[in-house]
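1. Next come a sequence and a model predicted from it.
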Amino acid sequence: MSAYLLPDSLAELFKTAASTDAVPGGGCVACVSANLGVALLLKAIRITLKSKPGLAILQEAEERLLGYAGQCLDYAQQDAEVFFQFLAAYKLPESTGAEQTLRLKSIEQAAVSATQLGIVISAMGNDILQLCCEIKPDIKLSIVADIVAGAHLVFSMIAVAIENANANLSDIQSVYPDLKASVLKAQTQSQALLAALV
């Protein structure tokens, strides 16, 4: 369990994000931003459904996006927790050979856990971008800008997750080639989806 809990207000999140505290960092804040991006996607769907109430693709998308909105906030909290794992690992004693070995292993495990979380976050973000591509043709023209804005906020979450994953893997990527390949695949997919959308 981390010593950080995601605040209930954006004003409090802004205050802590702008502080010198270790968390919330970029990953956490980007997940909250993606949550707001999903809110814009829901707005565009709901406004469109007022004039096209029976459009099944939008009704199904609305249901899925509600789930993604909650996941974004869950991942924001998890991002803070995995960062605390890093901090705890780096603070381990290293006076003896055994302590040094344990410390290095703990740092490596924290890096792997953080990278795996980044891959999961990226996969969810790519699912949202794919959904944006599918629904955009049915959205009212006057509100399509909210689809684009929401998609960019989600893309930012993916970009930060990938950046963090690459940093985590910088010293251990040769030991975990599958993780590196998954990160690269998520990055390529997100770029292609955003390009198709805008």
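-> Looks like it arrived, so ask away.
2. From here on, just use CA atoms for contacts and neighbour counts.
-> Fine.
3. Ala34 versus Cys72, what's the distance?
-> Shown here: Cys72 relative to Ala34, a distance of 7 Å by CA to CA, to the nearest Å.
4. Please read the previous query as pertaining to Leu104.
-> Distance, Leu104 to Ala34, by CA to CA: 33 Å.
5. More neighbours: which of those two?
-> Ala34 (29 against 15; other CA atoms under 10 Å).
6. element containing that one?
-> Per DSSP states H and E: Ala34 is located in helix 26-51.
7. can you pull the buried residues of that helix?
-> 26-46, 48-49 (16 or more other CA atoms under 10 Å).
8. Can you spell out which helices and strands pack onto it?
-> helix 56-90, helix 144-169 (3 or more CA pairs under 8 Å, 6 or more residues apart in numbering; DSSP states H and E).
9. ok, then the element right after the last one?
-> Per DSSP H and E, the first helix or strand lying C-terminal to helix 144-169 is helix 177-197.
10. what packs against that next one?
-> So helix 177-197, by 3+ CA pairs under 8 Å, 6+ apart, packs with helix 97-135, helix 144-169.
11. Which elements pack onto the last one?
-> Contact analysis of helix 144-169 by 3+ CA pairs under 8 Å, 6+ apart lists helix 26-51, helix 97-135, helix 177-197 as its packing neighbours.
12. so Cys72 sits right up against Gly37, yeah?
-> No: using CA atoms under 8 Å as the test, Cys72 is too far from Gly37 to be in contact (10.0 Å).
13. Distance check, the residue of the chain positioned farthest from its centre against Gln85.
-> Distance from the C-alpha centroid of the chain, by CA atoms, centre = their mean, peaks at Thr96 (38.0 Å). According to CA to CA, Thr96 stands 21 Å off from Gln85.
14. let's bring in a second one:
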Amino acid sequence: MLVNKTVCGFVEELASNSAAPGGGSTAALAGSLGAALSIMVCNFTEGKPKFSSVQDEITQIKQKGLALKNDLMDYVDGDTNAFDEVMKAYKLPKETDAEKSLRSEKIQEATKQATLLPLKVAESCVEVLKLSLKVLTIGNPNTACDAAVSGVTAYAGFQGAIFNVKINLSSIKDETFLQKVRDKILVLQDEADKSNQLILARAKEVIG
């Protein structure tokens, strides 16, 4: 599993001439790092008398952050596995009409799954962005930089995931599926952009 590698091991594999892991797994990793930083801010805020008024909210943010971190770590391997399934589909035999038909069907199925996986990554990154903004606003100000990095890292993960969604769309023939995905992208992009701008503005106020 990719997530069980050392940082050096993952980076070296990423830099190799293998097609996977690639941008999709990297986007998921970025999102998980963003979530981890928000959790870190919570840990430096939780239980501190100075922040007693926000303890309940901080606890809720931490719980949600942990769930998002774990999901995104799963997606690191999930994205690579989805890509591998697409490659397997393309390698299916295509000598007869029946084989060609089955191969085409399997390619479409695998490509849809390889599209939905990074879409899940994008959705999770949007949620991490919301947590980043919250901890940057109510968390321990000594960790403001960590909260800001949480936000920009999650936004990078979001953008990377969306790129990975879009690259697959031209290969999918199901127009209903395509329209649903495109509509979802528009909603997520709007949410992500708004959160990112608020994070940058808040970081400028707090950090300079």
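-> Structure received. This structure is a prediction, so every number in the text was calculated from the model and none was measured.
15. which element is Phe10 of the second structure on?
-> helix 7-14.
16. Pull out the buried positions in that helix.
-> In helix 7-14 of the second structure, counting by 16+ other CA under 10 Å, buried: Glu13, Leu14.
17. What of stretch 48-68 of the first structure?
-> So, applying 16+ other CA under 10 Å, buried residues of stretch 48-68 of the first structure: Thr48, Leu49, Leu58, Ala61, Glu62, Leu65, Tyr68.
18. what does the first one align to in the second structure?
-> It refers to Thr48 of the first structure. Taking TM-score structural alignment, Thr48 of the first structure has Thr45 as its aligned residue in the second structure.
19. which ones are touching the residue nearest to that match when sequence neighbours are not counted?
-> Take Thr45 of the second structure and drop its neighbours on the chain: the residue closest to it by CA to CA, 6 or more residues apart in numbering is Asn140, 5.2 Å away. Applying CA atoms under 8 Å, 6 or more residues apart in numbering, we find Asn140 of the second structure in contact with Val41, Cys42, Phe44, Thr45, Phe51.
20. wait, which of these is closest to Ser170 of the second structure?
-> Ser170 of the second structure lies nearest to Val41 out of those, by CA to CA, at 40.6 Å.
21. Spell out which residues sit in contact with the closest one, please.
-> Contacts of Val41 of the second structure (CA under 8 Å, 6+ apart): Val135, Gly139, Asn140, Thr143, Ala144, Asp146, Ala147.
22. Tell me the spacing between the first one and Glu123 of the second structure.
-> Distance check for Val135 of the second structure against Glu123 of the second structure: by CA to CA, it reads 19 Å.
23. more neighbours, the two?
-> It is Val135, of Val135 of the second structure and Glu123, that has more neighbours when counted by other CA under 10 Å, with 29 against 21.
24. Translate the more buried one into the numbering of the first structure.
-> Val135 of the second structure maps onto Ile135 in the first structure, by TM-score structural alignment.
25. Tell me how far the counterpart of Lys185 of the first structure in the second structure lies from Cys145 of the second structure.
-> By TM-score structural alignment, Lys185 of the first structure lines up with Val187 in the second structure. Distance from Val187 of the second structure to Cys145 of the second structure, counting by CA to CA: 28 Å.
26. One more: Thr115 of the second structure?
-> Counting by CA to CA - Thr115 of the second structure and Cys145 of the second structure are separated by 33 Å.
27. Contact partners for the spatially most central residue of the second structure?
-> Taking CA atoms, centre = their mean as the criterion, Val121 is the residue nearest the geometric centre of the second structure, at 3.3 Å. Counting by CA under 8 Å, 6+ apart, Val121 of the second structure makes contact with Ala27, Ala28, Gly31, Leu72, Tyr75, Gly157, Phe158, Ala161.
28. right, and Pro24 of the first structure touches Gln78 too?
-> No: using CA under 8 Å, Pro24 of the first structure is not in contact with Gln78; the gap is 10.8 Å.
29. Between these two, point out the one with more neighbours.
-> Shown here are Pro24 of the first structure and Gln78; by other CA under 10 Å, Pro24 has more neighbours (26 against 20).
30. residue range for stretch 76-90 of the first structure in the second structure?
-> By TM-score structural alignment, stretch 76-90 of the first structure lines up with residues 76-90 in the second structure.
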